[in-house]
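# no sequence for this one, just the structure:
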């Protein structure tokens, strides 16, 4: 169990076994959060790749009269609604992680404060909905969701500022929850704008970043608390961050390529007009540079026996498989299954890189 979790357990009346139980629960929830954030990229990809982006024509309802898909909407409605249900699962787990972290680190006072924020947020959202509906019923729910998002952000800021230790865990947990609420809001905007490809791309990129955040939470959960120092040579750290830039550029051009290709989410949706063939080549250039940089880092790390060497090996494997799938899907005419695998692999590659970066530093040795 992470030292910080054991240290902050239970309060005066806690038993010897309770901290271990809570620590185990938090680890399980952390891994579930990472897993579900990855899965929702797959379900979101399925929505787009099967042309089900408008399977539910409304938001938050599926149709103007029904919350769930109707038989007339067929399989497309089922796929789109399934992705929306997955958002609910992700959100519940994110809430559980926040509450458990607050209780373990800040005690009952921090937990009660967050619950007060939750109650206030719900009331504020209901009031906003009631005010907005007579003005424009189509915008009433987005306005309410925006108000709820602002309250969640306010709760996060308050919790982080009030914490006296392990602010890293509290901050990462809140970022995940804020991100999930924001993603639900952006998902609604995506439907209301008729699957605008730029918003769809932003939606995917944000989901990928949440996978990275949940991966970072797991790493910090297992890490010792306290100040940290660089565990690698300066040149290695710089090259690692350059590699991150190459990864980001590769992902951005991949998103643009997908947005210009045949998988827009619905047959009637207008793409953003870029030449997909040209973008596919442009997308591959930083991809090959990325592969070379990761290989160089991995060889250097193993020769010098640096801290992140094992996770760099994981990243090499992820990038190699990603490149292979990318080449294969281009040659086979972008079959939906391979495109979906490529999307999920991109998130896992970014998560592996996040773990590598977090291993560039180590806890400062404490003097006795």
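Nice, I can see it. Note that this is a predicted model, so its numbers are computed, not measured.

# all contacts plus neighbour counts: C-alpha atoms, from now on.
Noted.

# Check which helices and strands the strand or helix carrying residue 200 sits against.
Under DSSP states H and E, the secondary-structure element containing residue 200 is helix 197-222. Where contact means 3 or more C-alpha pairs under 8 Å, 6 or more residues apart in numbering; DSSP states H and E, helix 197-222 is packed against helix 18-49, helix 167-192, helix 234-260, helix 336-358.

# what element comes up after that helix heading to the C-terminus?
Helix 197-222 is succeeded, C-terminally, by strand 228-230 (DSSP H and E).

# try this one next to it:
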């Protein structure tokens, strides 16, 4: 019996299940970055000093000279959380595949779903390289930055469950689309600049980790300056929405981007002024994930791919149409 026929035997996912799987994908991809920051600020990055084993000869933490048991378990727990992300990714693929069996045209949905497990594998490899490189700041930066497109793709997957597969029809004028592209580019520029501030900062994941030898004050100015540019472009984008009378849902998403971005800016400023307390670092990483989610929701909300047709089994839909 083929895998496809086995999946066809699964119950058809209801609209609620589809939405729940999409939300779970967003939370999982965003959450693993936040838990990774907890590992870093607690100095537990080398609690498991090798990979894929925790210590040489053992996949799980064992008493080891020179390694604190608490830091071992913090790092090991973060690795185990990857298992949760894998389960969610697998559920996303199974859900999308089951839908496509009834609706063969839903190829884009399946492709987006497959980016979830693909991203987990990529992150596992990069995470292993980061550990083997003894948490060099640039490897940690790559590890974080590699997770950001996965958060974006998870938002697109959530949206795909609730929309059709027609070619995207823009709901904003050409200038607005250009501003949105620039906004997205600036968002990632802010994130990249943020990793350099982190690389020069006090929380490297281990006391012996090399730090970026650059003036943190200057790096922080560049980081905050890019955020200001992001907000300016966001303001210009709002003006284009006023010109065309954008739909209410676009305005709602636009407002959320402002709220999340401003709160993230305030949090970063306070964090820097207080000397970068450990807890605030993790909240700042959470804020970064929320900025990505809000911007991605705005992106998906400014285009229409037609009505969703796959919220119920094909047979039930055909029966309702016939009646």
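Nice, thanks for sending it over. Fair warning: this is a prediction, and the values are worked out from it, not measured in the lab.

# Now mean neighbour count and distance to residue 102 of the first structure too, for the helices and strands packed on helix 197-222 of the first structure, in CSV please.
Below are those laid out as CSV (neighbours: other C-alpha atoms under 10 Å; distance: least, C-alpha to C-alpha, whole Å):
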stretch, mean neighbour count, distance to residue 102 of the first structure
helix 18-49, 20, 11
helix 167-192, 22, 7
helix 234-260, 18, 31
helix 336-358, 21, 23
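
# closest to residue 3 of the first structure out of these?
helix 18-49 (9.9 Å; C-alpha to C-alpha).

# one step back: how about a markdown table for the helices and strands packed on helix 197-222 of the first structure, with distance to residue 143 of the first structure added?
Conversion of these to a markdown table gives the following (distance: least, C-alpha to C-alpha, whole Å):
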| stretch | distance to residue 143 of the first structure |
| --- | --- |
| helix 18-49 | 24 |
| helix 167-192 | 9 |
| helix 234-260 | 28 |
| helix 336-358 | 30 |
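
# Between the ones you listed, which one is closest to residue 56 of the first structure.
Residue 56 of the first structure lies closest, by C-alpha to C-alpha, to one member of these: helix 167-192, at 8.2 Å.

# what angle do the closest one and helix 197-222 make?
Going by axes from the mean of the first three to the mean of the last three C-alpha atoms, to 10 degrees, helix 167-192 of the first structure is angled at 160 degrees with respect to helix 197-222.

# By how much does helix 167-192 of the first structure deviate from the second structure on average?
With mean C-alpha distance after the TM-score superposition for the first structure, helix 167-192 of the first structure departs from the second structure by a mean of 0.9 Å once superposed.

# Please state the offset of that helix from the chain centre?
8 Å (C-alpha atoms, centre = their mean, to the nearest Å).

# swap in stretch 357-368 of the first structure?
Average the C-alpha atoms of stretch 357-368 of the first structure, do the same for its chain, and the two points are 26 Å apart (C-alpha atoms, centre = their mean).

# just stretch 104-111 of the second structure next, same as before
For stretch 104-111 of the second structure, the gap between its own C-alpha mean and the chain's C-alpha mean amounts to 21 Å (C-alpha atoms, centre = their mean).

# neighbouring contacts of that stretch?
Identification of contacts with stretch 104-111 of the second structure by C-alpha atoms under 8 Å, 6 or more residues apart in numbering yields 93, 96-97, 99-100, 157, 160-161, 165.

# Could you rerun that using 7 Å?
93, 96-97, 100, 157, 160, 165 (C-alpha atoms under 7 Å, 6 or more residues apart in numbering).

# I'd like these laid out as a markdown table, including distance to residue 17 of the second structure.
Written out in a markdown table, the entries for the contacts of stretch 104-111 of the second structure read as follows (distance: C-alpha to C-alpha, whole Å):
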| residue | distance to residue 17 of the second structure |
| --- | --- |
| 93 | 13 |
| 96 | 11 |
| 97 | 14 |
| 100 | 15 |
| 157 | 13 |
| 160 | 14 |
| 165 | 20 |
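
# Let me know the closest of the residues you listed to residue 302 of the second structure.
residue 160 (13.6 Å).

# thinking again about what came up before, what residues in the second structure pair up with the helix holding residue 200 of the first structure?
When helix 197-222 of the first structure is aligned against the second structure using TM-score structural alignment, it corresponds to residues 137-162.

# so what's whatever residue of the second structure lines up with residue 357 of the first structure closest to, chain neighbours aside?
When the two structures are superposed using TM-score structural alignment, residue 357 of the first structure falls opposite residue 299 in the second structure. Closest residue in space to residue 299 of the second structure, ignoring its immediate chain neighbours: residue 180 at 7.1 Å, by C-alpha to C-alpha, 6 or more residues apart in numbering.

# Aligned to that neighbour, what sits in the first structure?
Counting by TM-score structural alignment, residue 180 of the second structure corresponds to residue 240 in the first structure.

# What of residue 253 of the second structure?
Alignment note: residue 253 of the second structure maps to residue 311 in the first structure; criterion TM-score structural alignment.

# residues in contact with that match?
Contacts here follow C-alpha under 7 Å, 6+ apart; on that basis residue 311 of the first structure touches 352, 356.

# Next, name the residue at the spatial heart of the second structure.
In the second structure, the residue lying closest to the centroid (C-alpha atoms, centre = their mean) is residue 151, at 2.0 Å.

# Now do that one against residue 19 of the second structure, distance only.
Using C-alpha to C-alpha, to the nearest Å, residue 151 of the second structure is found at 16 Å from residue 19 of the second structure.

# And residue 173 of the second structure, by the same measure?
Remark: distance between residue 173 of the second structure and residue 19 of the second structure (C-alpha to C-alpha) = 29 Å.
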